[in-house]
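Got a predicted model here, sequence first, then my questions.
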Amino acid sequence: MNIIKTSKVTGVTKSEIKFYQEEGLVAPQKNKKNGQRNYNDNDIDMIMLVYALRIIGFNIDVIKKCLNNMTYLYECMVKAVKELKTVFSEKQEIINAIGRIENREKVMDNLDDIILIANSVEDYKKENEDNYVSDKILKSFPGNYGKLIILQYGQFLTVKLNNEDKKQCFKRILKYIDNLNNFKINKNMDIMLGSLNNDILYTLRDEKLKTINSVINNNLEEIEKIKSNIISFINLSKDDEEFKKAFIKNKNKGRTLEDCLKEKSYYDNFIIDLRFISKLYDEYSKAIINIEKELGIKYDKDGLMYFE
């Protein structure tokens, strides 16, 4: 089957599947007629195994070692269970699954048990960890693509998916983003994102979160800063023709995630799901709209703000 069907069957994003290929963990054959990769049953099983091990908390290097060493796999699974004992407390089926792993000779013989453990870990993280959504995005979209999503939306996603509706909303958000096949990060942004590790990325996210909370809580100093920045931008674009031209040129040249979502007709549903998951996003959006109303802001066809 092709990558689209494989993604649906496994629940793994196309971006993550391609990452596994780049890491040499799966090697589907090419269809000579159309050049597409065909994933067979063995490829599907390997994708599911690697996906499950990543959920449990193993990085790619550890996974590669586990695939070639059953003893090491068992040791890593036992360690993971100890570190996540809250997840597995009073879950005898998980303890039994770990025991079965110890007594088998091949990694693939343990696939069902590893998936069972991974599902238990993921359910716990969804409902109890503020960083689950951000971590999931970075795993689902390896490299700079995932970093860009966190940079733009991460501050709104420090949330727990503590009911089924939120879980389904987030599942759809991942699908929308994964289907933006025509999105490319511009060169300067790509270089900048490449310089960020996850710790720096989350620090930037948390700094943005502080600002957002200040605005929502009606911090007058922060609100005045935003108003001042808007006014300065409008005056500069009105008085400096070169600045205006450069802004329009860069805007037209650098297509954003929002642009691509709109082209695919995903944007409205994406925002609806984001608002449902994140009360913070909804409140901040309303606060910015109110600020723009106070200033009498409108947007022209080029996306430039002006005073009404």
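Arrived safely.

Every contact and neighbour count from this point should use C-alpha atoms.
Fine.

what's the burial count for residue 220?
11 (other Cα atoms under 10 Å).

Quick check: it vs residue 299, distance?
When distance is defined by Cα to Cα, to the nearest Å, residue 220 is 25 Å away from residue 299.

got another, please set it beside the one above:
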Amino acid sequence: MKIQEVMRLTGLTRKAIYFYEKEGLIRPRIDETNQYRDYSDADVDRLRLIAALRSLDFSVQEIKRLLDGQETPIELVRRRLAGIRQQKEQLDRAERVLAALCEEPLESGELLRRLRAEGASYDQSRRLDADYLAGRLLELFPGAFGRLLSLHFGAFLDEPLDSPAKEQAWRELVDYLDAAGEFELPPVLKELDALTESDFEHIRMASLEHLRPYLNPDDETYGRLLAQARAALNSVPFQAYNRSQAEFMAPLKRELAAKGFYEGVVSRLEVLSSSYRAYRDTLRRLQDDLGIDYGEQGLIVF
């Protein structure tokens, strides 16, 4: 069927349908005679399901995991419910604080002083939330640099700040990043600051989905990662890509190395995050099994 009929049956706009197709959630047949899309009943059913899940605030990445068979419906629902309950607890805490302040006849100066005190207390109470560190990272380092940190490391900051060792590692990480000064980011990375919140969140979730298989993979998943990496390394475009990426990132990598970035960040993240330790272990295992290393110019070498 044609897209006008799909729009009528699903209540979705043309742009939404094309977006879900671009994301790989539906794959309509293309009529080779005129290049028109031919949508099936199965495509319509999928779009109805997608629309229903989006109305319940499921992300595109969560829906993709469900449709790709990476997560069962009950696993998806339980994980989303846990996230909603955590968000609700955070909002309930904030509501109680603000409601209490509204009930007191405070002058403006006193109200601001109380807000500062209550804000500090609220921040302290949030430290046992699993998503505290990832959110705090963006609060402490706003702009392109903070978003770059969030893309690279935010996925691993998924544990509460629940031990003295983690508290110390977090303080040292923040102090290091704050004292390291400005980094000269490549122009394309500076554009991170111009993204809307929703666009950035979409990129962040895609990055998380890319990293997920590397966290404690079973034998089957690791075998798939190894095969994918070997195929990529042996592909014809790889040499050009390898060279272009090395040239693109080389100046930033040199600057990061000169400022002790890897020692300053990696060692602290390994204290803060078991998932980061697992990710590093998988990368080291792949590197050993593939017999690869990084040369002085940042090139991947065999």
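It's in. It should be emphasised that the depicted structure is a prediction, and the values quoted were computed from it without experimental measurement.

Assign the most centrally placed residue in structure 2 to helix, strand or coil.
Nearest residue to the geometric centre of structure 2 (Cα atoms, centre = their mean): residue 204, 3.2 Å. Under DSSP: H, G, I helix; E, B strand; the rest coil, residue 204 of structure 2 falls in the helix class.

now residue 251 of structure 2
Relying on three-state DSSP, one would call residue 251 of structure 2 helix.

Now for residue 182 of structure 2, how many residues are close by?
Residue 182 of structure 2 has 9 nearby residues by other Cα under 10 Å.

how about it, secondary structure?
coil.

who's in contact with the helix or strand hosting residue 221 of structure 2?
For residue 221 of structure 2, the element it lies in under DSSP states H and E is helix 219-233. With Cα atoms under 8 Å, 6 or more residues apart in numbering as the test, helix 219-233 of structure 2 has contacts from 213-214, 238, 286, 290.

In strands, which of the residues you listed fall?
Of the positions in these, not one sits in strands, assigned by DSSP state E.

Show me just the buried residues among these.
213-214, 286 (16 or more other Cα atoms under 10 Å).

surely residue 298 of structure 2 meets residue 250?
Yes. Residue 298 of structure 2 is within contact range of residue 250, at 6.3 Å (criterion: Cα atoms under 8 Å).

higher neighbour count, those two?
It is residue 298, of residue 298 of structure 2 and residue 250, that has more neighbours when counted by other Cα under 10 Å, with 19 against 16.

What is the equivalent residue in structure 1 for the more buried one?
When structure 1 is aligned by TM-score structural alignment, residue 298 of structure 2 is paired with residue 303.

what sits against its match?
Per Cα under 8 Å, 6+ apart, neighbours of residue 303 of structure 1: residue 248.

and residue 185 of structure 1, how many residues sit next to it?
16.

a strand runs through it, doesn't it?
No. Counting by three-state DSSP, residue 185 of structure 1 is located in no strand; its state is coil.

Okay, it and residue 255 of structure 1: tell me how far apart.
Counting by Cα to Cα - residue 185 of structure 1 and residue 255 of structure 1 are separated by 8 Å.

And for residue 113 of structure 1?
For residue 113 of structure 1, the distance to residue 255 of structure 1 - Cα to Cα - is 43 Å.

next one: residue 10 of structure 1
Residue 10 of structure 1 is 30 Å from residue 255 of structure 1, by Cα to Cα.

Could you double-check that residue 37 of structure 2 lies in contact with residue 29?
Yes. Using Cα under 8 Å, residue 37 of structure 2 is in contact with residue 29, at 5.8 Å.

Could you tell me where stretch 55-67 of structure 1 falls in structure 2?
Against structure 2, stretch 55-67 of structure 1 falls on no residues (TM-score structural alignment).

I would like the residues contacting that stretch, please.
Contacts of stretch 55-67 of structure 1 (Cα under 8 Å, 6+ apart): 25, 50, 53-54, 72-73, 80, 107, 117-118, 121-122.
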